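**Q** quick one, structure for this:
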Amino acid sequence: SFKMKTSVAIQCIVLLACMALCTSLFIPRCQCVKTNKAIRTALIAQLKVHEPRPYCNRREVIVTLKNGSEQCLDPQSKFTIMLLEKL
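**A** Sure thing, here's the model as predicted:
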């Protein structure tokens, strides 16, 4: 009886983990959780701006750095506003 309860509990945990993984992969959401006020412009390789969309109600400014990593910029910061005006 104990083995049966343990087996059912493990199956439930695996099922919940799979559901959580699937929903997080297929439901789009905002990319930027944390934002930076500024970043050295010499490190920036590319700039992307995502306007508000149905699944994310805020503007997102994402820079790809020369090392391939991505950083989110605060769209309200003076640095980001000046950077967008330059480009």
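**Q** use CA for all of it now, contacts and neighbours both
**A** Will do.
**Q** and the helix or strand hosting Leu83, how far from the chain's centre?
**A** In this structure, Leu83 sits in helix 78-86 according to DSSP states H and E. From the chain centre to the centre of helix 78-86 is a distance of 21 Å (CA atoms, centre = their mean, to the nearest Å).
**Q** for it, give me every contacting residue.
**A** 37-38, 61, 73-75 (CA atoms under 8 Å, 6 or more residues apart in numbering).
**Q** mark which of these are buried, thanks.
**A** 61, 73-75 (16 or more other CA atoms under 10 Å).
**Q** which pair in the residues you listed spans the largest distance?
**A** Greatest spatial distance in the buried ones among the contacts of helix 78-86: Val61 and Asp74, 7.0 Å, computed using CA to CA.
**Q** this one as well, want them side by side:
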Amino acid sequence: MKTAAVIVFLVYLLAPEVHGQNKTHKGRCFCADKGADVVLRKNIEKFEIMPQSPSCGKQEVIVTLKSGERKCLNQESKFTQKILRRVLEKMAQQSEMLVKLD
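**A** Okay, here's the model as predicted:
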């Protein structure tokens, strides 16, 4: 009986100090896994390329859907490669236009 009381007392003392692992915090990296291979283009609202940084050692490609949900894209998929090419081409065209205006 005394040992049970001691164990219950120790559990009571230690319980407030025990914290589960925070599942929402992944450092500064948003993508925990390789990401989705394909997302319907008509559902994409915003496209982001997050470069490597000291807090996240990998480049991430993230899309925000019209529903507000954010998804990581698999950078090795043909779908993501195609979108990356298009975005880079548009950026190049815009920078050319800015140079012409100056």
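**Q** overlay them and tell me the TM-score.
**A** Superposed pair, TM-score by TM-score structural alignment, normalised by the length of the first structure: 0.74. Supporting alignment: 80 aligned residues with a CA RMSD of 2.2 Å.
**Q** name the residue closest to the centre of the second structure, please.
**A** Phe30 (2.1 Å; CA atoms, centre = their mean).
**Q** distance of that residue from Ile62 of the second structure?
**A** Per CA to CA, to the nearest Å, Phe30 of the second structure is found 8 Å from Ile62 of the second structure.
**Q** can you check which residues contact both of the two?
**A** By CA under 8 Å, 6+ apart, the residues touching both Phe30 of the second structure and Ile62 are Cys72.
**Q** any idea how far the counterpart of Met4 of the first structure in the second structure lies from Gly35 of the second structure?
**A** With TM-score structural alignment defining the correspondence, Met4 of the first structure maps onto Phe9 in the second structure. Distance of Phe9 of the second structure to Gly35 of the second structure, given as CA to CA: 46 Å.
**Q** same check, this time on Glu76 of the second structure
**A** On the measure of CA to CA, Glu76 of the second structure and Gly35 of the second structure end up 10 Å apart.
**Q** between those two, which is the more surrounded one?
**A** Neighbour totals were compared for Glu76 of the second structure and Gly35, and Gly35 leads with 17 against 11 (other CA atoms under 10 Å).
**Q** isn't that one right up against Lys71?
**A** Yes: between Gly35 of the second structure and Lys71 there is a contact under CA atoms under 8 Å: 7.2 Å.
**Q** could you pull out the helices for the first structure?
**A** With DSSP state H as the criterion, the first structure has helices at 2-26, 78-86.
**Q** including mean neighbour count and distance to Lys48 of the first structure, could these go into JSON lines?
**A** Formatted as JSON lines, those follow (neighbours: other CA atoms under 10 Å; distance: least, CA to CA, whole Å):
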{"stretch": "helix 2-26", "mean neighbour count": "11", "distance to Lys48 of the first structure": "21"}
{"stretch": "helix 78-86", "mean neighbour count": "12", "distance to Lys48 of the first structure": "10"}
